[in-house]
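Student: build me a model from this:
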Amino acid sequence: MMAIENGPRLLVHQQRFGVATPSLGHFEQFIAVLFLDFLVRFQPCHRNEHDILFVPRHWPRESPVSHNAFSQSAEQKEKRGGMVEGPTLTKGLPADLEGEPCPPQLVRWLATLNNDLLSILETIAEEGEGVWLVGGCVRDAWLGAPSTDVDLCTTSTPDRLLTLFGDRAIPTGVDFGTVTVKGNDGHFEITTLRTESLYRDGRRPEQVNWGASLSEDLSRRDFTFNSMAVDVARQLLYDPYNGLSDLRGRTVRAVGDAGLRCEEDALRILRAYRFMRRDDGPLWALEPTLHAAILEHRGRLNMVAIERRWMELQKIVSASRPGEVLDRMQNDGVLRFVFTDLTVLNPVLFHLIDQPAFAPMDLNQRLAILMCEHATKDAVAQLQALRTSKELQRSMAMFHEQLGFLPEPRKAAIRVFNHVMGSAAEHHLAAHETMADHSVNLHTGLETNLQDIIAVKRLWNQIERPMEAQPCLVDGHWIMARTGAVEGMRLGRLKQWLHRIQIEEGLTTLTEMEAALSKLPYEHGDFEAWPTPSFP
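Tutor: Next up, the predicted model:
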């Protein structure tokens, strides 16, 4: 039952109840009530008014209606109950395979498509061409997962797309049929339906021909849940390989011949492992024939550009709880084709990296943990072999070479630790706490003692942590004016010594700095032995 009243709206559906002034949330609740019987869309009209557009599932799809159910103006309230014709998308060329009505999850998703995308669909369909949403966006919509990319496929050729969209079109991959169209809120990749020749190099087809068959286009894709397409205008789902069934069954299954799919592009092997981790539940299953094909063709990964292999590994390591996936990859003899220099990693680390303490860690820190038993220079060499960015190599090395070291359980030492480590300080302590009492042989040869870590963390939690590293309050000219020192290494080291004292004692004024300087025996001694603001 649902009731709608004037003034503050009252929504009652089963046992859900809410009272509030009109809001977007009400529109979404209204849709949730209706979607089983209607194909529904809501869209803004003007000012604070919204139209709710819906097509009863048993009515002709060509006759949508619009009902101003939640208008906030008096004029619209008087008209509430009136039925007017609503806008519809032009139906383009139909697909060459049978579709089915979109399930509720996809209906809700279609109701949220933005105007940029709808405009692109309309432009192509008005030309008499077929156009469909395809691949990962359909998969993620059914799963309720966020999707950053919405891909389209069409019977329109790349040249025609470039003409249709003019300055908005970017020829990103026209040789393979892909044109990117710029919108107000993002870019959309549109790929022409195509047929392909053999993949002799294990990376790309030797020849691509434009086609008009959605069925054939879907047949060349990697996995069943990526071979689904949606006709937005007709609200139809095309799922010739039962991708929805595999989503429900949490199964990664190849489209057609699994061996052929792996031969065509061996990167699909790494993609298969990536799709095994879709949530925090158990790993998705590799369908047996796909698993057998992976074991048979894993050597073909050497034919794939190392940059492409790294892109997949990066996604795997960055995802939630990657350890179990990496463990499967190592057991199946696949990981060594990505970690080409460090061919064996400690399985204990795979278990540890799935612990909650590692969830907020950045990619560089996770990589450092995975390679923590290898020397820093070897870990950096592995990232260089993967052709990662210099910044990733630098940040990984910094975190990596500090593993095994803890600050002394003194507030002064912990302040310096915070200054050097910055936002990584918490992750450094969490990593050591998690690794304590496990069979991990850190490259530094140091052992982590749980009681020492607890003592440091207790003090660390008591100390106020600045949002960013604090620069030295004084410069060389200030020091020279008060000490008579001359420019040179001795002056530089004296400044570093003062900076460390500033951090250790939390000094904030020049008066405090001058008092600290007066206590230092800077006129004598080996300046190279003076303290610096460093860790360890």
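Student: okay, CA-based contacts and neighbour counts for the rest of this
Tutor: Fine.
Student: now the helices for the stretch 301-450 of the chain?
Tutor: 306-318, 323-331, 347-353, 363-370, 376-385, 390-401, 411-421, 424-435, 450-462 (DSSP state H, counting those that start in this stretch).
Student: in a markdown table, list these along with distance to V230 and mean neighbour count.
Tutor: A markdown table is the format used below for those (distance: least, C-alpha to C-alpha, whole Å; neighbours: other C-alpha atoms under 10 Å):
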| stretch | distance to V230 | mean neighbour count |
| --- | --- | --- |
| helix 306-318 | 26 | 18 |
| helix 323-331 | 31 | 19 |
| helix 347-353 | 38 | 19 |
| helix 363-370 | 34 | 22 |
| helix 376-385 | 40 | 18 |
| helix 390-401 | 39 | 18 |
| helix 411-421 | 49 | 21 |
| helix 424-435 | 43 | 19 |
| helix 450-462 | 52 | 14 |
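Student: here is a second sequence; please produce its structure as well for comparison:
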Amino acid sequence: MKTFPLEIALKPSVQFLYDRFRAAGYELYIVGGFVRDRLLNRPGGDIDFATSARPAEMIRLFERVVRTGIKYGTCTILIGTDSYEVTTYRTEGRYEDRRRPSKVDFGTDLLADLERRDFTINAFAYDIARGEVIDAFLGQEDLHSKCIRTIGNAEDRFNEDALRMMRAARLVGELNFSLDIECLLGMKACAKQLSQVSAERLRDELSKLLLSDHPVAGLRALEKGTLLSYLLPELVKTQGVMQNAFHAHDVYEHTLAVVDAVAKYKRTLATKDILKNNITLLLAALLHDIGKPQTRKEGELEGQVSFLNHEQEGAKMSQVILKRLKFSKRDIETVVLLVREHMIYNTSKWSDGGVRRWLNRVGIENKDRLIALVRADRVGRGVTERMTEVAREKENADLEHFERRIDDLIASQTAFKISDLKIGGTELMEVFSLSPSPLIGEVLQHLLEKVLEDPALNTDKKLLAEAEIFLKSKVF
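Tutor: As a prediction, the model looks like this:
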């Protein structure tokens, strides 16, 4: 076991927490990722604590305690506006469901508690009084070598909790580290156990991986550990699917390049808050070409390849995949839309009415995400004899011009949806003595289509006149 000094500026509430435990005769240490991140000079997240006190004793010591996971020794202690998770030292029995130990015994030894953790870089403890890091498993060496290594035998750790394999890949993405060879071999040996992990837990880890600073590194770790075959078998099927002369990579490598481009955008586009930490954009990047293997056709000439309607097929597949992983209905709808609409070309030839109809179809709230996906898709194609730097610059210039047209049209306060029309269903029913029925929706949709083509029609008088013409054309 090693110890070494580390100065950490802590809130007064942390000191209060520590003093209360120590005054009562109990140990209290900061543990886990917070210590690791401070050693890496990364912003620290939530602070977790380990203690020799039992849950009942924590409840006795503090006025406000939430019994977060009392069966497993975890309480959340509230001090002022701050909250801290504190867990009793534990030793664990067998993991019969590959998720949680079948039996948890509370302990009195910090080192025994640290030994049950997943990776060496997550097994640090911080002695608040001494200002020292306790490194029982050479985690500091692994930080220096940028290595993810399990505590003890990798297969044992992954068989205990199969989600640890996803966590390893996520740490690769967050820290841009590499998997230790034993860790990688353990993942390969235990990959099939991933099928026994709940969809919700897989969803959460995949989301954290994609939102990390280096998601492609994390995806590569999943690939090398053969976890992708169990998590996203549809993505594995894109490997080796060659594309046309405008692409430098197969579909899989292109997909990773697009994810990488999106990850870079979300770090740099400070003015586009909607793109930051937005899981839907990253999921769309990951799934945007998922339909290509099913739609690939070869032409008569060598190298002639097409993927007609792959965006439609991909949208259907994306819905199935995201439902399987228990993403929210709202996220699924957004990703499906982005995948379905990502093929945007020749926008310089679109009329203003065409741009307005496009905005009506995709929604103003999605236009920034969709433009970012299209731009990343083009970056991900790479440079070839057919897709030269000059050609790509022209495409990007056209896309920037398209963005400016969109912004100008939005600024003009043109109607893009039915609620933007100057009249609504109530006025239609009053003026034309109509009862509530689907016909009202038909009329409003017709009026919107007219206004999308000619915004000057969006006045009460002109819309009522157009509605009268439409109603007369209907057979009652």
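Student: could you get me the TM-score between them?
Tutor: The TM-score (TM-score structural alignment, normalised by the length of structure 2) is 0.77; 410 aligned residues with a C-alpha RMSD of 3.1 Å.
Student: and the helices of the stretch 301-450 of structure 1: which comes nearest G135 of structure 1?
Tutor: With C-alpha to C-alpha, the closest approach to G135 of structure 1 among these belongs to helix 306-318: 17.3 Å.
Student: what's the closest one aligned against in structure 2?
Tutor: Counterpart in structure 2 of helix 306-318 of structure 1, with TM-score structural alignment as the criterion, is residues 199-211.
Student: quick one on the thing from earlier: can I get the helices of the stretch 301-450 of structure 1 in a markdown table including distance to A74 of structure 1?
Tutor: Shown next, in a markdown table, are those (distance: least, C-alpha to C-alpha, whole Å):
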| stretch | distance to A74 of structure 1 |
| --- | --- |
| helix 306-318 | 52 |
| helix 323-331 | 58 |
| helix 347-353 | 59 |
| helix 363-370 | 55 |
| helix 376-385 | 65 |
| helix 390-401 | 59 |
| helix 411-421 | 60 |
| helix 424-435 | 56 |
| helix 450-462 | 57 |
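Student: looking at those helices, spot the one closest to E216 of structure 1.
Tutor: Closest to E216 of structure 1 of these is helix 306-318 (C-alpha to C-alpha; 25.7 Å).
Student: give the contact list for the alignment partner in structure 2 of I269 of structure 1.
Tutor: Aligned by TM-score structural alignment, I269 of structure 1 pairs with M165 of structure 2. Listed by C-alpha atoms under 8 Å, 6 or more residues apart in numbering, the contact set of M165 of structure 2 reads F158, M187, A191.
Student: quick check: the last one vs S229 of structure 2, distance?
Tutor: It refers to A191 of structure 2. Distance of A191 of structure 2 to S229 of structure 2, computed by C-alpha to C-alpha, to the nearest Å: 9 Å.
Student: who has more neighbours, these two?
Tutor: More neighbours surround A191 than the other of A191 of structure 2 and S229, with 24 against 17 (other C-alpha atoms under 10 Å).
Student: name the nearest residue to that one, sequence neighbours excluded.
Tutor: L227 (5.4 Å; C-alpha to C-alpha, 6 or more residues apart in numbering).
Student: what does that neighbour align to in structure 1?
Tutor: That one, L227 of structure 2, aligns with V334 by TM-score structural alignment.
Student: any idea how far that match lies from Y273 of structure 1?
Tutor: With distances taken as C-alpha to C-alpha, V334 of structure 1 is found 10 Å from Y273 of structure 1.
Student: next one: V19 of structure 1
Tutor: Counting by C-alpha to C-alpha, the gap from V19 of structure 1 to Y273 of structure 1 is 46 Å.
Student: comparing these two, which shows the higher neighbour count?
Tutor: Between V19 of structure 1 and Y273, counted using other C-alpha under 10 Å, Y273 has the larger neighbour count: 23 against 12.
Student: before we move on, the earlier item: who's in contact with the residue nearest to A191 of structure 2?
Tutor: So, once contact is read as C-alpha under 8 Å, 6+ apart, L227 of structure 2 ends up touching M187, K188, A191, K192, L194.
Student: likewise R356 of structure 2?
Tutor: Applying C-alpha under 8 Å, 6+ apart, we find R356 of structure 2 in contact with L409, F416, L452, E453.
Student: which of those still touch in structure 1?
Tutor: Here is what carries over to structure 1 from those, by both residues aligned by TM-score structural alignment, their matches' C-alpha atoms under 8 Å: L452, E453.
Student: farthest-apart pair in the contacts of R356 of structure 2, please.
Tutor: Maximum pairwise distance among these (C-alpha to C-alpha): 12.3 Å, between L409 and E453.
Student: what helices or strands is the helix ranked longest in structure 1 leaning on?
Tutor: Once structure 1 is assigned using DSSP state H, the helix that runs over the most residues is helix 489-505. Applying 3 or more C-alpha pairs under 8 Å, 6 or more residues apart in numbering; DSSP states H and E, one finds that helix 489-505 of structure 1 makes contact with helix 411-421, helix 476-483, helix 510-518.
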